[in-house]
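Trainee: predicted structure and sequence below. I'll ask about it afterward.
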Amino acid sequence: MMDIKNIKPEQIEAKQLYKEMGLSDEEYGMAKEKMNRLPNYTETGIFSVMWSEHCSYKTSKPLLKKFPTKGVQVLQGPGEGAGVVDIGDNQAVVFKIESHNSPSAVEPFEGSATGVGGILRDVFSMGAKPIASMNSLRFGKLKDDHTKMLFSEAVRGIASYGNVIGVPTVGGEVQFDESYKENPLVNAMVVGLVDHDKVQKGTAAGVGNTVIYAGGSTGRDGIHGATFSSDVVEGEDDNTSAVAIGDPHMGKKLIAACLEAVNSDALVGIQDMGAAGLTSSASEMASKAGTGIEMNLDLVPQREENMDAYEIMLSESQERMVLVARKGREQEILDIFRQHDVQAMAIGEVIEEKTFRIKQHGEVAADIPVDALTEDAPVYHLPSEEAAYYREFQAKENTVPVVDNHQEMLRKLLQQPTIASKEWAYNQYDSTAQSNTIQGPGSDAAVVQIEGTEKAIAITTDCNSRYIYLDPEVGGKIAVAEAARNIVCSGAKPLALTDGLNYGNPTNPEVFWQMEKSIVGISEACTALDTPVISGNVSLYNQSAGEAIMPTPIIGMVGLLESVNNVTPSHFQQKDDAIYLIGETHAEFGGSELQNILEDSYTGKAPYIDLKVEANRQKQLLEAIQQGFVVSAHDLSEGGLAVALAESVFNGKGLGIQVELQGEATTALFSESQSRFLVSVKSENKTQFENLISDAKQIGVVTNDGKLTVQAEGNNVIEEDVEQINKLWNEAIPNLLADKKV
């Protein structure tokens, strides 16, 4: 263990020790300027975590300003622990998505578990009761034991934390590609419910008010986790000490205690100790309030002996909160936590001087101007350069791949891990905790009823990174549009979104260009579909085998159903219903799952999208659902119409389909053209449905013979037993995981 007292500020500068903490020469110079002196070891560490990309967004901040963040439905946009959206009747939903990529690359079980715990704290720190959890995961191809271990352990970690905490994990998505082999993406999303007048903010207002520490003890786990998550993680690096360890049993008690505390008017502010732990939470709360904070680290609960100020301030031990209570009433807050068997103690106070002052053993361990850590953090406008491959891809004509056997190709597609059933994963999750889940994992969007009302919310996570790689701007539009399609298919009106922006090294001009262009596309789609960005997270420096991951901005979206009667399943429901395809199909295979099978690569143009057409189709379909004309609705995505048709009869009801398609068979079956829906309608409602939907075309009927029969170009191109191909789809991932290399 290092004795930081023996490391003089002059040594830090002379030996450039600040570089080991993640500060550049220029940034260290800025820190000296802010301090008007040489910072000591603890102060240098505090600057390094607060100015890390993970905490300061120093390279992405200029781009994030492009997002539309306002709307009549938005009660709180970016800037707090999570965003808040009105759902009527003085109620609001609070939600956010956040990544835990680097920790999950080295300790997938703990990394994913603490990812769930961290995003839960962001939501309940806003005063909201968590009511649902989702996830969005990316891994390499399931062909080597290491990738299989990463996937299995990450799913186990999510399940272990979520199941104990009592918040249902209602869905998510998993995609597989070699781009993520050494750098998996683990993004967790949580939705909470709060009354308008109970919304809390992370602020340390009121000079003389008391700063309270609540939750688990502080240990040496997770030290410099924020810096670790702001750098490239190589496959062989041992960074396990930077991964914090979660405790869902403590987390459950902490939720209950915090939700009781927010009902007390003795509480001024509350914030989660997330990345950079006590440092970021306390300094951010003071900066937002225009105040300062003084803390005595001798009062901080510590589970390890002889921890110094540097370790305590940079620890990312889990299940910890910072609260500010009114002076003279702090005991009311302390008593609430003790009643829930959660330790809490006063460790400092709000001061008028705008400084972040830390004391330990009767000495000042750090004294930094508070805005220097937050408002005055460096911001970089990095160079952007169009990716070299982009023009080449744009010059390619859209051609139709050669598929000799369409039936065999459907079988292959259904067994692709990105398309195959994710039941192996979501069966490990408790999706029915709290007893309000109406549609859980496996649906286009999960649906959770708002207890005591007829209302429900729909939730989804989406992103096709292949399209964004091919054309970042168009791909960004598609990511938002597909999320909104899933929400509409469930019967809900899209409200707003949270984004988990996962990219490679931003100092690479081509990676920064991917970020820049995809954010433009996301912003345009948000405006067109009235889904403002209310919260989010940025994760950069994601690399695999020395190459950037495919740009992966995850879209987490929430929608509102005014009545649970409008909940719409994604599967066909009964014999003789008419099957409709909404939207036009073109020869668009760039970034498609078919291209992946045939070429093992992605080239060409991303599918075209017209946001006006998208918005109009979504509006019309939602109206048809609300008027009761739609029995089921499913959006078309990976694998195109053929996969959507198969998935629509995978519900164990013995149903089949008889479908006749127009045009060239490969395009009709496997193109991934956008803005399309597969819908079933009762025969007596066909006329009303067709009057509402301007570009719906009946392509077949639902049968009860358990056969999937598709005709194209005058021939039966697919004649399958539904039970057999359902088995292939269901068993694909378990079979790959069981195939261990000896």
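Mentor: Sure, I can see it.
Trainee: when you work out contacts or count neighbours from here on, use the C-alpha atoms and nothing else.
Mentor: Will do.
Trainee: what's the helix or strand for the residue nearest to Thr667 when sequence neighbours are not counted?
Mentor: Ranked by Cα to Cα, 6 or more residues apart in numbering and with sequence neighbours excluded, the top spatial neighbour of Thr667 is Ala587, at 5.4 Å. For Ala587, there is no host helix or strand (DSSP states H and E).
Trainee: residues near Ala587, how many?
Mentor: 19 (other Cα atoms under 10 Å).
Trainee: use this one as the comparison:
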Amino acid sequence: MSLADSDRELVEAELGRDPTTTEAALFENLWSEHCAYRSSRMLLSAFESEGDRVVVGPGDDAAVVALDEDTYLTFGVESHNHPSYVDPYDGAATGVGGIVRDTLSMGAYPIALADSLYFGDFDAEHSQYLLDGVVEGISDYGNAIGVPTVGGSTQFHGDYEGNPLVNVACVGLLDADRLVTATAQEPGNKLVLVGNSTGRDGLGGASFASEDLAEDAETEDRPAVQVGDPYTEKLLIEASEDLVSANLVESARDLGAAGLGGASCEMVAKGGLGCVIALEDVHQREPNMNATEILLAESQERMCYEVAPENVDAVRDIADKYDLGCSVIGDVTDSGNFVCEFEGETVVDAPAEYLADGAPLNDLPTEAPPEPTVSIPDTSVASAFDAVLASPNTASKRWVYRQYDHEVGARTSVRPGDDAALLAVRRAEQGVALSAGANPNWTSAAPYEGAYATAVENATNLAAVGATPLAAVDCLNGGNPEKPGVYGGFTNIVEGLADGCRDLSVPVVGGNVSLYNDSATGPIPPTPTLAMLGTKSGYDAPGTGLSGEGTLLLVGGHASGLGGSEYLAQFDGSDRFPALPDDPADRVAGLASVADLDSTLAVHDVSDGGLAVTLAEMLTADAGLDASVPGLPELFSEAPGRAVVETTDPDAVRTRVDAVELGHSDGSGALSLDVNGTELAYEFEAVADARDTLAAELD
């Protein structure tokens, strides 16, 4: 770790002296891109984050939205990209642990996870190694702590080969009167560290996440990767419940990036206060740790609580009950300074607000993404259908989500594999829907339009289960922002996502930025992962499988633009991105109302692979379809905001949304398609085998 010369000059001017070794390391981490958003903070004002049901917006460990006046949901997302390349198992596992602790710090109980994963070409051995390790890390950690993984996405694209992405979202549930924030409240209160002991793992993780991955990262950067302990995390979850229930917590922050230094400094800075911390009082698991190591290690399963002096003994008792470490490490002060002492020496003494928020912003040049050329491959409908259906991007992801426990907690009404998960929140008598993901083919082809489509796609997923959007969080992933072309693409996805969410009237209440996702193989595609919550009355949804007894309607109608489609990816073509809907909010609301009709038998949105894959996914062993499509472009276009509805009352659908008739479903268990005079016919078993290519290869 080393503080950049330009930053050191600013720090020296502020302090009026040279920084100590520990201060320099602390500034270097808190002023890193990962913590300070130096290249992105100025862009984030594009997002609208306020709304009637927004309780806590951006800036805390997680956002909070209201289901009703008594019941709140927390919502957050984070990335663990670099660690998951260096050590896929621990990198992914600790990403789950971190976002769960963000939920705990708001006083909530975690009820659902969604992971959005991005890897290089599936055929590459290294991509399969990363995929296997990441999925195992997520499943082992999530299953052990008893939080269901109910949704997400898995994408493959050659530009992730040197830098995969692991983005994890978490939803928490709490009563309104249990809300805790990360804002320190009162001078004289104690800072109490609860959880695992502090070691040297994860040292400098924040600065590591703010640099391009080097070719030797898998060996040289392994010490910067945290090591998780899910069984301690489970104890911490239950201890947090007890602490909040007993009203023992004034404020809280999870120890994530920059470890104790990040959590404690940000807490007191948010409250306009200061603190004095005795670093030697931190419970440690390794001998001879120095001040910098204790302050900046990112050891997992640790929380920092602000506690009134008279409640410290009660906090200790609860920690003992769950066999967790507990250290009273310092005091909140009114000085405004963040002070750390170690064995009688003051090693940090700097303004807390300057440490937490004083990093200067970067003024970086941008280059507009190039206009795509138009090169449509000349392929037969049959060969195109076979190739797109068997692509790893459109293939069944059962191999991934079958490893996750998605029913623990008894709230999961719609499980992974459908358009959106649906959770039953019975205390509020509401269903809560969750969708998460992005499509790198879209944003590679057209960053702005692809990001806008990402917002529409997630909202359409919610509508397919009858839910209307409530709020969203984003994980904005980009390459090295110092490259003008890369930064131009990143700027475009921010603008596109912000405009899409605004047009949908969905507040973006929090999120995460991850830049420097660059390696020897080049930058990643600009990737705007979006996680979106929706609500509905009741806990039922029509499902995506055909019943065999209805008319098939295409909501939103046919589209012909092929830009960003899996079809072009399979055959090395290019095109402009398809037209975006003029009325996304009305279309989403209309589709949600259609999904709740008694006459609606099935709903499935059109996305990866276009209409071809949507129809194939709706097949069941007992129900098939007979449909017609105008041509190959209409079959494979991935224009957002569209869905196929199976209904016994087509007129009831048309009164709510624009839709065209495709054909009808039947009991054949086969797919029959007429594509501009070309007949395609597939049995259910053949389609299922084609879509199981992922499992066949990995098993």
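Mentor: Okay, I see it. Bear in mind that the values here come from a model prediction, so they are computed numbers and not experimental data.
Trainee: quantify their similarity with the TM-score.
Mentor: Superposed pair, TM-score by TM-score structural alignment, normalised by the length of the second structure: 0.97. Supporting alignment: 697 aligned residues with a Cα RMSD of 1.5 Å.
Trainee: ok, back up a step: quick one: map the residue nearest to Thr667 of the first structure onto the second structure.
Mentor: Matched to the second structure by TM-score structural alignment, Ala587 of the first structure sits across from Ser560.
Trainee: who are the contact partners of its match?
Mentor: If you count contacts by Cα atoms under 8 Å, 6 or more residues apart in numbering, Ser560 of the second structure has them with Pro578, Pro633, Glu634, Ser637.
Trainee: for the first one, what is the corresponding residue in the first structure?
Mentor: I take that to be Pro578 of the second structure. Checking TM-score structural alignment: Pro578 of the second structure goes with Pro607.
Trainee: do the same with Asn337 of the second structure
Mentor: Under TM-score structural alignment, Asn337 of the second structure pairs with Thr355 in the first structure.
Trainee: circling back to that earlier point, so the match of Pro578 of the second structure touches Gln674, yeah?
Mentor: Yes: using Cα atoms under 8 Å, Pro607 of the first structure makes contact with Gln674 at a distance of 6.6 Å.
Trainee: next up, the contacts around the aligned partner of Ala36 of the second structure in the first structure.
Mentor: Superposed on the first structure with TM-score structural alignment, Ala36 of the second structure falls opposite Ser56. Going by Cα under 8 Å, 6+ apart, Ser56 of the first structure touches Met50, Thr374, Ala377, Pro378.
Trainee: how about Phe572 of the first structure?
Mentor: Counting by Cα under 8 Å, 6+ apart, Phe572 of the first structure has contacts Val631, Ser632, Ser648, Val649, Leu655, Ser680, Val702.
Trainee: what's the answer for Gln698 of the first structure, then?
Mentor: Ala578, Ile579, Tyr580, Leu581.
Trainee: what about the residues you listed, which are in strands?
Mentor: If you go by DSSP state E, the contacts of Gln698 of the first structure have Ala578, Ile579, Tyr580, Leu581 in strands.
Trainee: Glu330 of the first structure corresponds to which position in the second structure?
Mentor: Per TM-score structural alignment, Glu330 of the first structure is aligned with Val312.
Trainee: and its match, how far is that from Gly489 of the second structure?
Mentor: For Val312 of the second structure, the distance to Gly489 of the second structure equals 50 Å [Cα to Cα, to the nearest Å].
Trainee: between those two, which one's more packed in?
Mentor: The neighbour count for Val312 of the second structure versus Gly489, taken as other Cα under 10 Å, is higher for Gly489 (27 against 20).
Trainee: thought that one was touching Ala368?
Mentor: Yes: taking contacts as Cα under 8 Å, Gly489 of the second structure lies within contact range of Ala368: 7.0 Å.
Trainee: residue boundaries of the strands in the stretch 401-550 of the second structure?
Mentor: 412-414, 421-425, 430-437, 468-477, 508-514, 518-519, 522-523, 527-537 (DSSP state E, counting those that start in this stretch).
Trainee: which residue numbers in the first structure go with stretch 102-112 of the second structure?
Mentor: On the first structure, the counterpart of stretch 102-112 of the second structure by TM-score structural alignment is residues 122-132.
Trainee: Arg654 of the second structure maps to what in the first structure?
Mentor: In the first structure, Arg654 of the second structure lands on Glu690 (TM-score structural alignment).
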